[in-house]
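# Please work out how this folds:
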Amino acid sequence: MLQPARTKFRKAHKGRINGTAERGATMNFGSHGLLALEPERITSRQIEAARVALTRHMKRAGRVWLRIFPNIPVSKKPIEVRMGKGKGNVEYYVFRVKPGRIIFEIDGVSDLVAKEAFDRASSKLPIKTKVIKRNINI
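Below you'll find the model as predicted:
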């Protein structure tokens, strides 16, 4: 699972996801991309499950770029613990996805394989997504 080696602060506030993505909203590496249409926190387990589904359908042909990384710690208190006594321990890491953010990019496969691979990957994610294709202008 993806998680940062170290963070500046051990625990983070929940935060809100406002607006649309400014960073990571353009295709930089591949020929096809998976674009987020909703704001949501995506966990490292969901990212890994989507990546595995993507690469397995592509049969390890082509190249995959992961454009997001879970760097926000989410803490949780144990079950049946009374209120108070501080914040819980870090359980997992998430990435706050804004609408318009490109999550994955792939290259080296046909349009049909890319569409089907992204459909399988998007079924592992908790948000609506859209497959986009790079416009190559020479």
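
# use CA for all of it now, contacts and neighbours both
Will do.

# list the buried ones in the longest helix belonging to the chain?
In the chain, with assignment by DSSP state H, the single longest helix is helix 44-57. Neighbour counts using 16 or more other Cα atoms under 10 Å place 44-51, 53-55, 57 of helix 44-57 among the buried residues.

# mind checking how far M83 is from K77?
Separation of M83 from K77 (Cα to Cα, to the nearest Å): 9 Å.

# From the neighbour counts alone, determine which of those two ranks first.
When M83 and K77 are compared on other Cα atoms under 10 Å, the one with more neighbours turns out to be K77, at 15 against 8.

# For that one, give me its contacts.
Taking Cα atoms under 8 Å, 6 or more residues apart in numbering, we find K77 in contact with 87-89.

# Kindly report the same for T43.
The neighbours of T43, taking Cα under 8 Å, 6+ apart as the test, are 70, 92-95.

# now do 6 Å
Taking Cα atoms under 6 Å, 6 or more residues apart in numbering, we find T43 in contact with 93-94.

# so how far is V97 from it?
Separation of T43 from V97 (Cα to Cα): 10 Å.

# what do you get for V131?
16 Å.

# Run through the neighbouring helices and strands of the biggest strand by length in the chain.
Longest strand in the chain by number of residues, with DSSP state E as the criterion: strand 89-97. Packed against strand 89-97 by the contact rule (3 or more Cα pairs under 6 Å, 6 or more residues apart in numbering; DSSP states H and E) you find strand 40-43, strand 72-76.

# Following up with a second sequence; could you model it the same way so I can compare the two?
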Amino acid sequence: MLVNKKLHNKYSIKGCKKFQFLQIGNFGIKTISYGRITESKWKLLERDLQRKFKLILGHKKNRIWSSLEFNSTLTKLSLEARMGKGKGAIYANSKFLKPGALIFEFTRLPKQYENEIFTFIQKKLDLKLKLVRF
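Okay, the predicted model is just below:
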């Protein structure tokens, strides 16, 4: 049974998941709070994760999946600019994260290292996170 919500606009809202579930990996990390992450910080986090996995597991193959798309741009005017001079130059791409958004999924990682990876990511991000298992 499909339940259609009556809206003022004539098109339906699609792709509006409140909570995401694991699709590929056997454990993942999910947000509990609202927050914003920039693309440069995201790339640093991914590189640090690869380095951490190399220290823990050596050269064993492991997979990390992330489904973040940076859909917002952050702009900034210079300090000397007066009001009314426009929006400013783009200085970063960002993504606004809602509670329940799945950040990472991992496979081929032993269970004894899950909490270590979770605390490592939690220290790097200023978001409240939750560990999700399959």
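
# Read off where the longest helix of structure 1 ends up in structure 2.
Here helix 44-57 of structure 1 aligns to structure 2 at residues 39-52, judged by TM-score structural alignment.

# if we can go back for a sec, how do the contacts of K77 of structure 1 look in structure 2, which are kept?
With both residues aligned by TM-score structural alignment, their matches' Cα atoms under 8 Å, the contacts of these that structure 2 also has are 87-89.

# what about the helices in structure 2?
39-57, 114-124.

# Could you check the ones you listed and tell me which one is nearest Q23 of structure 2?
helix 114-124 (17.7 Å; Cα to Cα).

# Surely F134 of structure 2 touches I24?
No: F134 of structure 2 lies out of contact with I24 (Cα atoms under 6 Å); the separation is 9.7 Å.

# More neighbours: these two, which one.
I24 (14 against 10).

# The spatially closest residue to that one that is not a sequence neighbour - how many residues pack around it?
Using Cα to Cα, 6 or more residues apart in numbering and skipping residues adjacent in sequence, the residue nearest I24 of structure 2 is E105, 7.0 Å away. Burial measure for E105 of structure 2: 22 neighbouring residues, criterion other Cα under 10 Å.

# Just confirm E105 of structure 2 contacts N26, I think it does.
No: with contact defined as Cα under 6 Å, E105 of structure 2 does not reach N26; the gap is 7.2 Å.

# and A25 of structure 1, how far is that from R101 of structure 1?
5 Å.

# related to what we said a few turns ago, now, of the contacts of K77 of structure 1, which are buried?
Neighbour counting with 16+ other Cα under 10 Å marks none of the contacts of K77 of structure 1 as buried.

# contacting residues for the residue located most distally from the centre of structure 1?
For structure 1, the residue at maximal distance from the C-alpha centroid (Cα atoms, centre = their mean) is R82, at 33.5 Å. Not one residue lies near R82 of structure 1 by Cα under 6 Å, 6+ apart.

# follow-up on the earlier one: redo the helices of structure 2 as a markdown table? Include distance to C16 of structure 2.
What follows is the helices of structure 2, written out as a markdown table (distance: least, Cα to Cα, whole Å):
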| stretch | distance to C16 of structure 2 |
| --- | --- |
| helix 39-57 | 23 |
| helix 114-124 | 26 |
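
# closest to I32 of structure 2 out of these?
I32 of structure 2 lies closest, by Cα to Cα, to one member of the helices of structure 2: helix 114-124, at 11.7 Å.

# and the angle from that closest one to helix 39-57?
Between helix 114-124 of structure 2 and helix 39-57, the angle formed by their directions is 150 degrees, by axes from the mean of the first three to the mean of the last three Cα atoms, to 10 degrees.

# ok now do the spatially most central residue of structure 2, which residues does it touch?
For structure 2, the residue nearest the mean C-alpha position is I103 (3.8 Å; Cα atoms, centre = their mean). Counting by Cα under 6 Å, 6+ apart, I103 of structure 2 makes contact with 29-30, 66.

# one more time with 10 Å, if that's ok
20, 28-31, 65-68, 97, 129 (Cα atoms under 10 Å, 6 or more residues apart in numbering).
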